[in-house]
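1. Predicted model and sequence below, questions to follow.
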Amino acid sequence: MTAAATGWVPVVCAAAAAALALPVRPALRRPAAAAAAPSVGWLHRHRLVWSLLAGIGAVVFVQGRAGPAAGMVAGIVCWVAIGRAEPADVRRRRDAVRRDLPHVVELFGATLRAGSAPAEGIALVCAALPGAAGDRLSGVASRLALGLDPVDVWSSLADDPQLARLGRTLSRAHATGAPVVASVERLAGDLARAARTETEERARAVGVKAALPLGLCLLPAFVLIGIVPLVVALLATLEL
């Protein structure tokens, strides 16, 4: 690659480093929208910079006439891959909803057992257990408080991966006239068992994943203590 072609690479890299170092000014939004919108991670925030760096790296690596084409392909692939990656904030909120949901449903069942109406009970739960699950259910509580059809309100949760079971259970109970308390308590038991099973599976997975690093750590000691003395003794025997 010629000097003219490579001269701009340090300049672009320096500009990219400066762009990554500059603080990002938050956009001015209304308080409600700011609370509802998840924050964008640094990977998505600097999506263009990473794509440019990937393209530059491909150009420098490939060189020749195929360098620009390789850089364009690498930049596009990096742009698409980052766009499809799930932001860390979204993943954390999803995990928080899945972790809090058994407690939310259990407390909701307790309020229903105490005689509260579903609209009042879900509002009490959202106030008592603030968090990711409570934030998502606060809209349901507001719509129920306005007197909307409970079947339609609970059915609106069908598109939520974490709250779909709760929505289906409540909408089916209201549509068929089944006891709401029994349905909610049964769902709370199912969610609690699923949470315990998931915790046990994660604990077992930790042991399996830790086996390889521990084995690699013990391998040098095994070689030095078990194999090296045998090899030295064998060589000494052969020399004799």
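-> Perfect, I can see it now. If you're wondering where the values come from, they're calculated on a predicted model, not measured in any experiment.
2. For the rest of this, base every contact and every neighbour count on C-alpha atoms.
-> Noted.
3. Strands along the protein, start to end?
-> In the chain, no strands are found when defined by DSSP state E.
4. okay, which residue is most central for it?
-> The residue lying closest to the centre of the chain (Cα atoms, centre = their mean) is residue 91, at 2.0 Å.
5. so what secondary structure elements neighbour the lengthiest helix in the chain?
-> Longest helix of the chain, by residue count under DSSP state H: helix 180-222. Using 3 or more Cα pairs under 8 Å, 6 or more residues apart in numbering; DSSP states H and E, the elements in contact with helix 180-222 are helix 88-113, helix 164-176.
6. dropping in the other structure now:
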Amino acid sequence: MIGPAELTDWGLAAVLAGLAGWLVTPTGELGRVRPARLPELPGWAVPVPGASPMRVRALAGLATASAMAALTPGPGWLILFGAALLGVAVMVAAGRLESGGSRRWRLQRAAAMPDILTLLAGALEVGTPLRAAVERVIEFGDDPCTRDLRELAFRVSAGIPDEQAWRILAATPGWSEVARDVARAVSSGEGIVALLETHAEELRTVAAEQAEKKARKAGVSATIPLICCHLPAFILIGVVPIVAGTIFKAL
């Protein structure tokens, strides 16, 4: 006869299996066209830009909770409560870390965006409509910005209005200001060419300032190795022989 503990274990296993199945199920093409609106999270649970996707973080928390539930002896309800707390803690902690791939993607996007905006502005300046200009820009490139614009073109071709598609793109790190301004210009009829050129110039200025700061930081960082290596060498080669020679002469 199955006791209460066994029933709790079977119930926990069923819940965890169901959650795992939902997490590993692909989102499908609809998720690419119109991302789902998730409920607002409290400030402490909001992930940083570039954190792992929600499904990945939830799967990590689920795996941790499952491991705790399987390895920890004790009452079933207490194990379930502790495993749930640990799983939520792991999921929140994973959301506070930017993944290495996301960081590389962000840097590549920032490096390519000024040129992409300039190309898009050039296509618009010769009279090409916005949709056609986007399609021309994304024909040959394979950088993060081009892939972002491919997602934009996919949404527009699926029937989403241009303004809404650009507002969806604004949720992508690095595109927030540009995409919002383009969406506003599409709805109001403002000139997009000057807007894109202004953003491209601002991004180049920011990139130059960051490169200058990085160069200055490298110079300051090089001071510590110089002190740690050259100063002892100077003392051993220049000071110690003089002091030793003076002592030997005195003796």
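-> Here it is on my side, so go on. Predicted model, so just to flag it, every value in this text is computed and none were measured.
7. Now the TM-score, please.
-> Superposed pair, TM-score by TM-score structural alignment, normalised by the length of structure 1: 0.62. Supporting alignment: 177 aligned residues with a Cα RMSD of 3.4 Å.
8. returning to what we had before: now do the longest helix of structure 1: which range of structure 2 does it align onto?
-> Aligning helix 180-222 of structure 1 against structure 2 (TM-score structural alignment) gives residues 192-234.
9. go on, stretch 120-130 of structure 1?
-> Taking TM-score structural alignment, stretch 120-130 of structure 1 hits residues 132-142 over in structure 2.
10. how about the matching stretch: buried residues?
-> Buried positions in stretch 132-142 of structure 2, judged by neighbour count with 16 or more other Cα atoms under 10 Å: 133, 134, 135, 137, 138.
11. what's the spacing between residue 189 of structure 2 and residue 87 of structure 2?
-> Distance of residue 189 of structure 2 to residue 87 of structure 2, computed by Cα to Cα, to the nearest Å: 49 Å.
12. Adding distance to residue 113 of structure 2, write the buried residues of stretch 132-142 of structure 2 out as TSV.
-> TSV is the format used below for those (distance: Cα to Cα, whole Å):
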residue	distance to residue 113 of structure 2
133	15
134	13
135	16
137	12
138	12
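13. and which of these is nearest residue 119 of structure 2?
-> Lowest distance from residue 119 of structure 2 to the buried residues of stretch 132-142 of structure 2 (Cα to Cα) belongs to residue 137, with 6.7 Å.
14. Please list all residues in contact with that closest one.
-> By Cα atoms under 8 Å, 6 or more residues apart in numbering, residue 137 of structure 2 lies in contact with 116, 119, 120, 146.
15. mind running it again at 10 Å?
-> By Cα atoms under 10 Å, 6 or more residues apart in numbering, the contact set of residue 137 of structure 2 is 116, 117, 119, 120, 122, 123, 146, 149, 150.
16. The fifth one pairs with which position in structure 1?
-> Here residue 122 of structure 2 is matched to residue 110 in structure 1, going by TM-score structural alignment.
17. And for that match, the neighbour number?
-> 17 (other Cα atoms under 10 Å).
18. Correct me if wrong: residue 121 of structure 1 contacts residue 107.
-> Yes - taking Cα atoms under 10 Å as the definition, residue 121 of structure 1 is a contact partner of residue 107 at 8.7 Å.
19. Can you check which residues contact both of these two?
-> With contacts defined as Cα under 10 Å, 6+ apart, the residues adjacent to both residue 121 of structure 1 and residue 107 are residue 113.
20. Residues in contact with the helix or strand hosting residue 7 of structure 2: which ones?
-> Assigned by DSSP states H and E, residue 7 of structure 2 belongs to helix 4-24. Outside helix 4-24 of structure 2, the residues within contact range by Cα under 10 Å, 6+ apart are 54-59, 62-63, 65-66, 69-70, 74-77, 79-80.
21. Which element is encountered next along the chain beyond that helix?
-> helix 29-33.
22. tell me how far the match of helix 180-222 of structure 1 is from the chain's mean position?
-> Centroid separation for stretch 192-234 of structure 2 versus its chain: 22 Å, with Cα atoms, centre = their mean, to the nearest Å.
23. Read off where stretch 171-181 of structure 2 ends up in structure 1.
-> Aligned using TM-score structural alignment, stretch 171-181 of structure 2 spans residues 159-169 in structure 1.
24. Pull the distance from the matching stretch to the chain's centre.
-> On Cα atoms, centre = their mean, the centre of stretch 159-169 of structure 1 falls 19 Å from the chain's centre.
25. how far does it stretch from start to finish?
-> Across stretch 159-169 of structure 1, the terminal residues are separated by 14 Å (Cα to Cα).
26. Could you pull out the buried residues of that stretch?
-> Buried residues in stretch 159-169 of structure 1 (16+ other Cα under 10 Å): 162, 163, 164, 165, 166, 167, 168, 169.
27. Ok, which of the helices and strands packed on helix 180-222 of structure 1 comes nearest residue 218 of structure 1?
-> Nearest to residue 218 of structure 1 among those is helix 88-113; the distance by Cα to Cα comes to 34.5 Å.
28. distance from that closest one to structure 2 after superposition?
-> When structure 2 is superposed, helix 88-113 of structure 1 averages 1.1 Å from its matched positions, counting by mean Cα distance after the TM-score superposition for structure 1.
29. and that helix, which residues are buried?
-> Buried residues in helix 88-113 of structure 1, counting neighbours by 16+ other Cα under 10 Å, are found at 88, 94, 97-113.
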